[in-house]
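Chemist: sharing a model prediction with you, sequence too.
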Amino acid sequence: MVEQSILIHYHIFKNAGSSVDACLQRSFGSLWGTFEGEHAHDVQSSGQLATFIQANPGLKAVSSHLARPPLPHRGCLPVTFVRHPLLRAYSVYRFSQKDETQPFAEVARDRNFAAYIEWALRGDPGSIVIRNYQVVHLSDASWRGGDILQACATEADLGQAQNLLREWGIVGVVELFDLSVQVLQETYAPLLPGLRLSSCWENSTARNILPWEHKVFELRNLIGDELYAAFMQANRLDMALHTCAREILLSSAGRSRNQTRARPGLRGFEMATP
């Protein structure tokens, strides 16, 4: 397999992925591609993504909601963003209210946000979208149960997702979007000439100018302390992943500031190949 440098954007739903995709399309035009399955829950393996890349030589970047790690080959440059689970849940809720084509959109349309959270905590079909979904997306939990809608993340899955991000050594955090794209740009631009990641926002319910902790506080007040506690307990794995992602981002930002001569690169690519 030709191990060309190609950026792989693992697009987790409602994690600023449309903004990243807009930058990639502006950067590479027809050399940016998308790779999805036959339907919204048709999860794709690393091998299937590798076949797609082989069939489309010359691509500089690929984005996918449905492809799952590990990277297809060691020439790939990973991008994914992690988000605070409550902020992400609100974004999923608002987006589903507005877009009737989304799976289970009627659930959001017919409920207020507190009732939407209660629906998720019952474990009704489709509610995995806001129950530790980010850990599911980045671990083997995606493959268990025969259907992504039946997925259930475990502590082992959290460990796998955390190790994946640590091996990559680079990750975006939605609440630190500007810093994230700066680090990604500085790290990947020498490897992908033409890459232009910037602080552009696409498809956002509203870019909040207040600190993200303030927005969490507002949503906590909206749904009440009891429901907030239950939601955060149900999403404790995603919250741990968010903490891990923030640590990795801040560490990589520090390395980026200190690198004045060395060529930017990634740690752990040899560990992330199939």
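Modeler: Looks like it arrived, so ask away.

Chemist: C-alpha from now on. contacts and neighbour counts both.
Modeler: OK.

Chemist: so I8: helix, strand or coil?
Modeler: Under DSSP: H, G, I helix; E, B strand; the rest coil, the three-state class of I8 is strand.

Chemist: so it sits against L77, correct?
Modeler: Yes - taking contacts as CA atoms under 8 Å, I8 lies within contact range of L77: 5.8 Å.

Chemist: now the strands for the stretch 151-274 of the chain?
Modeler: 172-173 (DSSP state E, counting those that start in this stretch).

Chemist: the helices in it, which residues?
Modeler: Taking DSSP state H, counting those that start in this stretch, the helices of the stretch 151-274 of the chain run over residues 155-168, 177-188, 212-223, 225-234, 236-258, 269-272.

Chemist: of all those, which one is nearest C200?
Modeler: When the helices of the stretch 151-274 of the chain are ranked by proximity to C200, the top entry is helix 177-188, at 8.9 Å, counting by CA to CA.

Chemist: out of the helices of the stretch 151-274 of the chain, which is the most enclosed?
Modeler: Per-residue neighbour counts averaged over each of the helices of the stretch 151-274 of the chain give the maximum for helix 177-188, namely a mean of 20 (mean count of other CA atoms under 10 Å).

Chemist: next, the angle from that one to helix 236-258.
Modeler: The directions of helix 177-188 and helix 236-258 differ by 60 degrees, with axes from the mean of the first three to the mean of the last three CA atoms, to 10 degrees as the criterion.

Chemist: mind giving me the packing neighbours of helix 177-188?
Modeler: strand 172-173, helix 236-258 (3 or more CA pairs under 8 Å, 6 or more residues apart in numbering; DSSP states H and E).

Chemist: try this one next to it:
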Amino acid sequence: MFRFAKASINTNPEFLDSSVLLVKKTIIAHAHIFKNAGTTIDWILERNFGSGFQDDRDDTRMRKEREYIFEVLKAKPKLRALSSHSLRLPVPSSDVWDVHTIVMLRDPMLRVRSVYDFERKQVADTPGAQNAKRMNIAEYVAWRLQDDVAPTIRNMQIRYLTSNSMPQRFSPTSEYLEEAISFVEKNPLIGVVELFDESVVLFSEHFSKTEFEIDFSYQKQNVSRARAVSREERLAELESDLGAELYARLMSANELDMQLYEFTKAAVVKRFELVDGADQKLDDLRSACRALA
């Protein structure tokens, strides 16, 4: 198995009053951004923790109440890992829980096709699912770029890392980009979809210093469709489907997300290069994933 040895940190698995808790309880929180390989991350967490993992779907409270996550943890003291599409970031500090937040980012332009493909096949009555089924991708993107439509493909990752309660008509500014970059700089558990394996190695390194012993080998989940080989080919295909004018509008609507993504990708590469035996650990992970398959 692809694992690192766990450190010997003793914690009480039950909720205790902070006045008698000597060591904080370690919790993994996965900030699951839509169509950013989050289902695979959830699969890893559920495989490791079983009933100690929860995919929380109370999006309204999680989005509006920054400390709602602690209510969930207090109500379910055996939880070790939690995932939410609406986790407010950054998670506030706590005297009781030491929350380690995993976030995956993705090339925002490549993400668009994945969002569309998923909503076309999704069994749901949301506006996105309904429109994806009746619209071609150009019509769908034009609809999604409207100010009165949820900003699912408009600087979505900037919004998530800074304030996912931001009104959908509000466009993030450079100040929000700076805030998101600061979050990436401070959080060792930021990965990128296009460097998924390298990101997972970094996650493994981080948790090797905690009480957890986590097997990060995985099987890909919720993959929409086979892709053209290179990024350039995939973008050329998208531009051909959208037309030059709409493609340019889409790029403009994701300018800050692209800057955030490029910064994060460079940070992941640099962090990975600093891991002792990084290439061997990457090979070990991939061998473990092949064994799972």
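Modeler: Ah, there it is. Because the structure is a prediction, the values reported are computed rather than measured.

Chemist: what's the TM-score here?
Modeler: For this chain pair, the superposition-based TM-score is 0.84 by TM-score structural alignment, normalised by the length of the first structure; 253 aligned residues with a CA RMSD of 2.3 Å.

Chemist: hang on, the earlier thing: okay, the helices and strands packed on helix 177-188 of the first structure in CSV with distance to S96 of the first structure next?
Modeler: Shown next, in CSV, are these (distance: least, CA to CA, whole Å):
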stretch, distance to S96 of the first structure
strand 172-173, 22
helix 236-258, 21
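
Chemist: wait, which of these is closest to D140 of the first structure?
Modeler: Across those, D140 of the first structure has its closest neighbour in helix 236-258 (14.2 Å, CA to CA).

Chemist: how big's the offset between the closest one and the second structure?
Modeler: Comparing helix 236-258 of the first structure with its match in the second structure after superposition yields a mean distance of 1.5 Å (mean CA distance after the TM-score superposition for the first structure).

Chemist: and that helix, what does it pack against?
Modeler: Packed on helix 236-258 of the first structure, when contacts are counted by 3+ CA pairs under 8 Å, 6+ apart, are strand 81-82, helix 133-137, helix 155-168, strand 172-173, helix 177-188.

Chemist: looking at the helices of the stretch 151-274 of the first structure, which is closest to G194 of the first structure?
Modeler: G194 of the first structure lies closest to helix 177-188 among these, at 10.1 Å (CA to CA).

Chemist: that closest one maps to which residues in the second structure?
Modeler: Following TM-score structural alignment, the aligned partner range for helix 177-188 of the first structure in the second structure is 196-207.

Chemist: state the distance from the corresponding residue of the first structure for L256 of the second structure to L249 of the first structure.
Modeler: Taking TM-score structural alignment, the alignment pairs L256 of the second structure with L237 from the first structure. Relative to L249 of the first structure, L237 of the first structure is positioned 18 Å away (CA to CA, to the nearest Å).

Chemist: stretch 194-206 of the first structure: end-to-end distance?
Modeler: Start and end residues of stretch 194-206 of the first structure are separated by 29 Å (CA to CA).

Chemist: need the residues that contact that stretch.
Modeler: For stretch 194-206 of the first structure, contacts defined as CA atoms under 8 Å, 6 or more residues apart in numbering pick out 16, 18-20, 22-24, 26-28, 91, 94-95, 177-178, 181-182, 184-185, 188-189, 207.

Chemist: do a quick rundown of the strands in the stretch 51-200 of the second structure.
Modeler: Remark: strands assigned in the stretch 51-200 of the second structure by DSSP E, counting those that start in this stretch are 53-56, 81-84, 97-105, 190-192.

Chemist: could you dump these to CSV with mean neighbour count?
Modeler: Output for these, formatted as CSV (neighbours: other CA atoms under 10 Å):
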stretch, mean neighbour count
strand 53-56, 18
strand 81-84, 24
strand 97-105, 21
strand 190-192, 25
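
Chemist: save those as CSV, and put in distance to F263 of the second structure too.
Modeler: Below are the strands of the stretch 51-200 of the second structure laid out as CSV (distance: least, CA to CA, whole Å):
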stretch, distance to F263 of the second structure
strand 53-56, 29
strand 81-84, 24
strand 97-105, 11
strand 190-192, 11
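
Chemist: number of nearby residues for the equivalent of D110 of the first structure over in the second structure?
Modeler: Structural alignment places D110 of the first structure opposite R134 in the second structure (criterion: TM-score structural alignment). The criterion is other CA atoms under 10 Å. On that basis, R134 of the second structure has 11 neighbouring residues.

Chemist: mind listing what R134 of the second structure touches?
Modeler: For R134 of the second structure, the set of contacting residues under the criterion of CA under 8 Å, 6+ apart is empty.

Chemist: for Q48 of the first structure, find the nearest of the helices of the stretch 151-274 of the first structure.
Modeler: Comparison of the helices of the stretch 151-274 of the first structure against Q48 of the first structure by CA to CA identifies helix 269-272 as nearest, at 16.0 Å.

Chemist: against the second structure, where does that closest one fall?
Modeler: For helix 269-272 of the first structure, no matching stretch turns up in the second structure, with TM-score structural alignment as the criterion.

Chemist: what do you get for stretch 80-97 of the first structure?
Modeler: On the basis of TM-score structural alignment, stretch 80-97 of the first structure is assigned to residues 103-120 in the second structure.

Chemist: what are the buried residues along the matching stretch?
Modeler: Neighbour-count burial for stretch 103-120 of the second structure, counted by 16 or more other CA atoms under 10 Å, picks out 103-109, 111-120.
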